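>>> What follows is a protein structure lacking sequence information:
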């Protein structure tokens, strides 16, 4: 693992997790995106469709396809937002709530398996590292730091 870059490790791990979830979801004629959407929709008050994309980190076109599929399968219904007639709220149907519970149990099972095989200390370190990476990315610090270092290097060389 020493010669693998951090981004490679993250990407390969996420692809393995996504593949695992998709394999499990396919047993129920679903996908990881469907399961994640089910978990992201407020099961009591519904969720504005415009809030789902950012919440799930999905592009609008992918989200639209996922929601259409979920609606076709009877997992969700769309209703006009009573507070904003232009907006739409997404609600889980009783069948959607049932599948949401299944998705939640799947995620909990994954978390339990990880916790059984990784010490709490190592897991905390992993979370801390992930938090720092996310912070660097959200602050757009990674490439700005590099360009600052390059500028300083150029000044020194001149």
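Yep, it's here. Keep in mind the model is a prediction, meaning the values are calculated, not measured.
>>> from here on, contacts and neighbour counts on C-alpha atoms
OK.
>>> chain center to the top helix by length along the chain, what's the gap?
For the chain, the longest helix by residue count, based on DSSP state H, is helix 94-117. Centroid separation between helix 94-117 and its chain, computed with C-alpha atoms, centre = their mean, to the nearest Å, is 15 Å.
>>> And the strands in this protein?
For the chain, the strands defined by DSSP state E occupy 47-48, 76-81, 84-92.
>>> The second one: which residues count as buried?
By neighbour count on 16 or more other C-alpha atoms under 10 Å, the buried set for strand 76-81 is 76, 77, 78, 81.
>>> ok so, going back, same list, the strands of the chain, but as CSV with distance to residue 36 please.
Shown next, in CSV, are the strands of the chain (distance: least, C-alpha to C-alpha, whole Å):
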stretch, distance to residue 36
strand 47-48, 13
strand 76-81, 13
strand 84-92, 13
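>>> also this one, for the comparison:
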């Protein structure tokens, strides 16, 4: 693996994780995106739709499609936000709460399996490396915006 780029390792690993999650989700007629959304919606209070996209790192169109599918499957309902009449609260139905528990179990099972196989020191190093990569990207330290030349 010495000849593989960091980008390749990140992408290949994430693709494998996403495939695994989608296989598990499909057992309940769901998808990874739906499971991820379920985990990001407050099960008691609901979550404003405007904060859900940034929380999940999803574009508005993808989120809208996911929410529409979740609504069609009876996982969520949209209600007027009592604290802000301009926004909508996404709330889980009883079925949505049940599927949220399933999604959480899937994520925790993966987490436990990784913890069984990888020692804490290596996991801490992985966490620091991942955080550093995110900081490099978020602080635009890799590709700085360039002023177009005239």
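Nice, I can see it. Here the structure is a predicted model, which means the values were calculated and not measured.
>>> ok, residues contacting the longest helix of the first structure?
35, 36, 38, 39, 43, 74, 75, 76, 123 (C-alpha atoms under 8 Å, 6 or more residues apart in numbering).
>>> Please tell me how far residue 33 of the second structure sits from residue 78 of the second structure.
Relative to residue 78 of the second structure, residue 33 of the second structure is positioned 18 Å away (C-alpha to C-alpha, to the nearest Å).
>>> One more: residue 18 of the second structure?
Distance from residue 18 of the second structure to residue 78 of the second structure, by C-alpha to C-alpha: 27 Å.
>>> before we move on, back to that, and of the contacts of helix 94-117 of the first structure, the nearest to residue 150 of the first structure?
Distance to residue 150 of the first structure, by C-alpha to C-alpha, is smallest for residue 123 among those, at 34.8 Å.
>>> What is the neighbour count of that closest one?
The number of residues packed near residue 123 of the first structure is 14, by other C-alpha atoms under 10 Å.
>>> And for residue 42 of the first structure?
Residues lying near residue 42 of the first structure (other C-alpha under 10 Å) number 14.
>>> Next: residue 133 of the first structure.
Counted with other C-alpha under 10 Å, residue 133 of the first structure comes out at 14.
>>> go on, residue 9 of the second structure?
When counting by other C-alpha under 10 Å, one arrives at 12 neighbours for residue 9 of the second structure.
>>> Please tell me how far it sits from residue 135 of the second structure.
From residue 9 of the second structure to residue 135 of the second structure the distance is 18 Å (C-alpha to C-alpha).
>>> go on, residue 84 of the second structure?
Taken as C-alpha to C-alpha, the span from residue 84 of the second structure to residue 135 of the second structure is 33 Å.
>>> same check, this time on residue 75 of the second structure
35 Å.
>>> Neighbour count for the two, which is higher?
Neighbour comparison, residue 75 of the second structure and residue 135: the larger count goes to residue 75, with 22 against 13 (by other C-alpha under 10 Å).
>>> For the more buried one, which non-adjacent residue is closest in space?
Distances taken as C-alpha to C-alpha, 6 or more residues apart in numbering put residue 96 closest to residue 75 of the second structure, at 3.9 Å, once the chain neighbours are dropped.
>>> mind putting the buried residues of strand 76-81 of the first structure in a markdown table, distance to residue 110 of the first structure included?
Listed next are the buried residues of strand 76-81 of the first structure as a markdown table, based on distance: C-alpha to C-alpha, whole Å:
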| residue | distance to residue 110 of the first structure |
| --- | --- |
| 76 | 25 |
| 77 | 29 |
| 78 | 31 |
| 81 | 35 |
